[in-house]
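1. Coordinates for the following, if possible.
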Amino acid sequence: METRAHHILIGTFAILAFLLGLGFVLWLSKSSADREFRDFDVVFTEAVTGLSKGGLVQYNGIKVGEVTQLKLAPDDPRKVIARIRLEGDTPVKVDTEAKLGLLGVTGTAFIQLSGGSPSSKLLLPTEEHPVPVIHASESALSKLLSSGEDIVTSVNQSLLRVGQLLSKENVDHVSATLQHIDDVASTVAEQRGDLAKALAQLADASSELKSTLGTLNRMANTTSELIDDDVRKVMQSTDKAISAIERVAGSAEQMLDQNQAAIANFSDQGLRQVGPTLSELRETLRSFRQLSDQLGSSNTLLLGRDQPKEFTPK
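-> Purely as a prediction, here's the structure:
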């Protein structure tokens, strides 16, 4: 009787445990079924390499859903439509943006949602689009993949040029150049003593040249002072001579003017004798006047003095 009672208790416990487990599973299923989801279509105009069904969907880095379907657009095979299922409380707005991203270093692609200002309206179904549409922007991943071929080509060209630069002929030239530099350095090291002597002699020569230049400078200054004094003395003597010549010329012209009537009464013979003399005198005076003007101009240029005014007889 005891054995039979134990079996009944064990069976009853097993049945209760099974019923409890079944109820828990049904509760989980019901809660999942009662949970609200919303579907959206994300339209890509680029390749979605790495994205697959069941892929992750994030909103500002937070998981909000998954990819349920991938297909090409019926009207344009260049476009890819990814249907995503998001949690019902996800705030998808009319200005929400979508783009393709990479998850870590695994290379797995996912859809990243961002944007949506607080003042924007929610993106809801319409008669034209029962499933709301989000247009994706071009991602950095797509740009990288599209430019990958150009990058590979550039890398190949760079490697080819490096290979040409490191050719055997260039390596031999570089080795020869280094050897020449080594030979020159060795020669310079051997001639260190001569170089030191040459530098010392050059320093002495520089000192002597500096002394000679100083002496020449002093001589030039002395010569300039002497020339300046002599020129001033000559110019002063010239000024005196010019003044005397002007006085003589003025006196002669006054004398001629005062005796002009008496000279006119001379006889024809007297005029013939005096006339040439007067002409020569006037020519002499004119020559003195020209010499005076020339000396006056030279005096003004050399000494910076004012040019004497021309004498005008009264």
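2. Only C-alpha atoms from now on, for both contacts and neighbour counts.
-> Fine.
3. Relative to S297, how far out is S237?
-> Noted for S237: a distance of 15 Å to S297, by C-alpha to C-alpha, to the nearest Å.
4. and those two? which has more neighbours close in?
-> Counted by other C-alpha atoms under 10 Å, S237 and S297 do not tie: S297 has more neighbours, with 16 against 12.
5. what helix or strand does that one sit in?
-> Using DSSP states H and E, S297 falls within helix 268-303.
6. distance between the host helix or strand of W27 and the chain's centre?
-> Assigned by DSSP H and E, W27 falls within helix 2-34. Computed by C-alpha atoms, centre = their mean, to the nearest Å, the chain-centroid distance of helix 2-34 equals 81 Å.
7. one more, for comparison:
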Amino acid sequence: MARKFSNEAKLGLLAIVTLTVLIWGYRFLKGKNLLDNSNTYYITYSDVGGLNTSAPVFINGFQVGSVTAVKLKPDDVEKINVTIEVDGEIELPKTTTAVLASSSIMGGKSILLEYGNADMQNGILENKSYIDGTTQGLLGSMVDVNEVDVYFDKLKNGFSGLIDTITQSSPNAEESIMQSIEEFQTTIKNLSGISNKINIMLAKSASNFDETLSNVASLSETLKNSNAKIAGIIDNLDVVTTDLKNAEISKTVGAAEGAITEVKTSLTTIQGTVKSAEEAIANINQLISKVENGDGSLSALINDKALYNNLESTSQNLDLLLQDFRLNPKRYVNVSVFGKKDKEYVVPEDDPAEKIKDSKN
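-> Alright, predicted model coming up:
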């Protein structure tokens, strides 16, 4: 039992130490030190210029504390409450002023507590008291006001001595200085005239500039109203590219090559057919040439006029025979049952054979 209790005590002590270290480390990162006795003071500013927690608090360049909180004032959002903690051994008079200043050109902020020895007679600030706050510009943070006055005094005295030296060394120095001043004034007038001309040019160009701005605004409005169409075009391009990506182009090319091969085969067959047709036409031309030249039976049949006349005469005689058979059948077929005598054939008045004879005569 004693061993078990000892382990639990060790675990509890370790947990307490760990928690204490975590709390101390967290507050240390925020600018607080649990091991030091410190006093808390409150300051109100209208603009903190980017002041952060953990910013240093100085007295005559010596750090005596840090900023622990920066929050908006609950009842007035135009004011900001700043909480600082100062070493408890340092006593601040009631007339202390907290000056918010820039600690570097990079923009870091710090608080300067300003007071004098005479202020200590006005009473000491108690813990959690309010301090009056003021703000100092970047130039004021970098250079003291008294130092600026000294610099200007030295510059003025040096410039006056320089003018006196120039005047004493050259008898015409004063005249040269006055001439330089007049030339400088002339230069100022010329610059003024140039600025006036620039103003006139800008005034004349104002309408064109306004029109340009109007056109730009119209273009932007058109683009804004065409967002849906542009999006549709982009979607269509996406669909087309996707289809091209997914399309089996290799198979399509293979099929096209197969079709081209079949077309080539068909063209070869057609060429053979055309060649055969050309040979047949050549044979027909040869046959026609023989007929025209009188070679062969067909040529004799076509070119022999006597044969043509005989055929025509035979056709006419056959036609007459058929007509006569139709008009006088008894002349060719005579059947007598009782032994009657045949009638003598009489040539009809409109005998076709006579008409043919008359037409030939």
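8. what TM-score do we get after superposing?
-> Aligned and superposed, the two chains score 0.34 in TM-score terms (TM-score structural alignment, normalised by the length of the first structure); 123 aligned residues with a C-alpha RMSD of 4.0 Å.
9. For I84 of the first structure, which three-state class applies?
-> Under DSSP: H, G, I helix; E, B strand; the rest coil, I84 of the first structure falls in the strand class.
10. coming back round to it: tell me what the helix holding S297 of the first structure is packed against?
-> In terms of contacts (3 or more C-alpha pairs under 8 Å, 6 or more residues apart in numbering; DSSP states H and E), helix 268-303 of the first structure is packed against helix 192-258.
11. Output the contacting helices and strands for the helix it packs on.
-> Going by 3+ C-alpha pairs under 8 Å, 6+ apart, helix 192-258 of the first structure lies up against helix 268-303.
12. buried ones in the helix it packs on?
-> Within helix 268-303 of the first structure, the residues that count as buried by 16 or more other C-alpha atoms under 10 Å are 282, 285, 288-289, 292-293, 295-299.
13. could you pull out the strands for the second structure?
-> For the second structure, applying DSSP state E gives strands covering 38-45, 56-59, 62-73, 76-87, 97-102, 109-114, 129-135.
14. tell me what the shortest one is packed against?
-> For strand 56-59 of the second structure, the helices and strands in contact under the criterion 3+ C-alpha pairs under 8 Å, 6+ apart are strand 62-73, strand 109-114.
15. Give me the residues contacting it.
-> 63-67, 84, 86, 110-114 (C-alpha atoms under 8 Å, 6 or more residues apart in numbering).
16. picking up where we left off before, past the helix holding W27 of the first structure, which element shows up next along the chain?
-> Next along from helix 2-34 of the first structure, by DSSP H and E: strand 37-44.
17. how far does that following strand sit from the chain's center?
-> 49 Å.
18. tell me which residues of whichever helix or strand comes after it are tucked away?
-> Per DSSP H and E, the first helix or strand lying C-terminal to strand 37-44 of the first structure is strand 56-59. Buried residues in strand 56-59 of the first structure, defined by neighbour count with 16+ other C-alpha under 10 Å: 56-59.
19. which among the residues you listed gets closest to D39 of the first structure?
-> Ranked by distance to D39 of the first structure (C-alpha to C-alpha), those are led by V57 at 12.0 Å.
20. what residues are up against the closest one?
-> Neighbours of V57 of the first structure in contact, by C-alpha under 8 Å, 6+ apart: 63-67, 84, 86, 110-113.
21. Please check the residues you listed and keep the buried ones.
-> 64-67, 84, 86, 110-113.
22. right, so the helices and strands packed on strand 56-59 of the second structure: which one is the most enclosed?
-> Of all these, strand 109-114 carries the top mean neighbour count, a mean of 22, counting by mean count of other C-alpha atoms under 10 Å.
23. okay, the angle between that one and strand 97-102?
-> 150 degrees (axes from the mean of the first three to the mean of the last three C-alpha atoms, to 10 degrees).
24. which other helices and strands contact strand 109-114 of the second structure?
-> Using 3+ C-alpha pairs under 8 Å, 6+ apart: strand 109-114 of the second structure touches strand 56-59, strand 97-102.
25. Check the offset of that strand from the chain's centre.
-> With C-alpha atoms, centre = their mean, you get 51 Å for strand 109-114 of the second structure.
26. possible to save the strands of the second structure as JSON lines with distance to D153 of the second structure?
-> As requested, those are arranged in JSON lines below (distance: least, C-alpha to C-alpha, whole Å):
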{"stretch": "strand 38-45", "distance to D153 of the second structure": "34"}
{"stretch": "strand 56-59", "distance to D153 of the second structure": "29"}
{"stretch": "strand 62-73", "distance to D153 of the second structure": "30"}
{"stretch": "strand 76-87", "distance to D153 of the second structure": "39"}
{"stretch": "strand 97-102", "distance to D153 of the second structure": "26"}
{"stretch": "strand 109-114", "distance to D153 of the second structure": "27"}
{"stretch": "strand 129-135", "distance to D153 of the second structure": "27"}
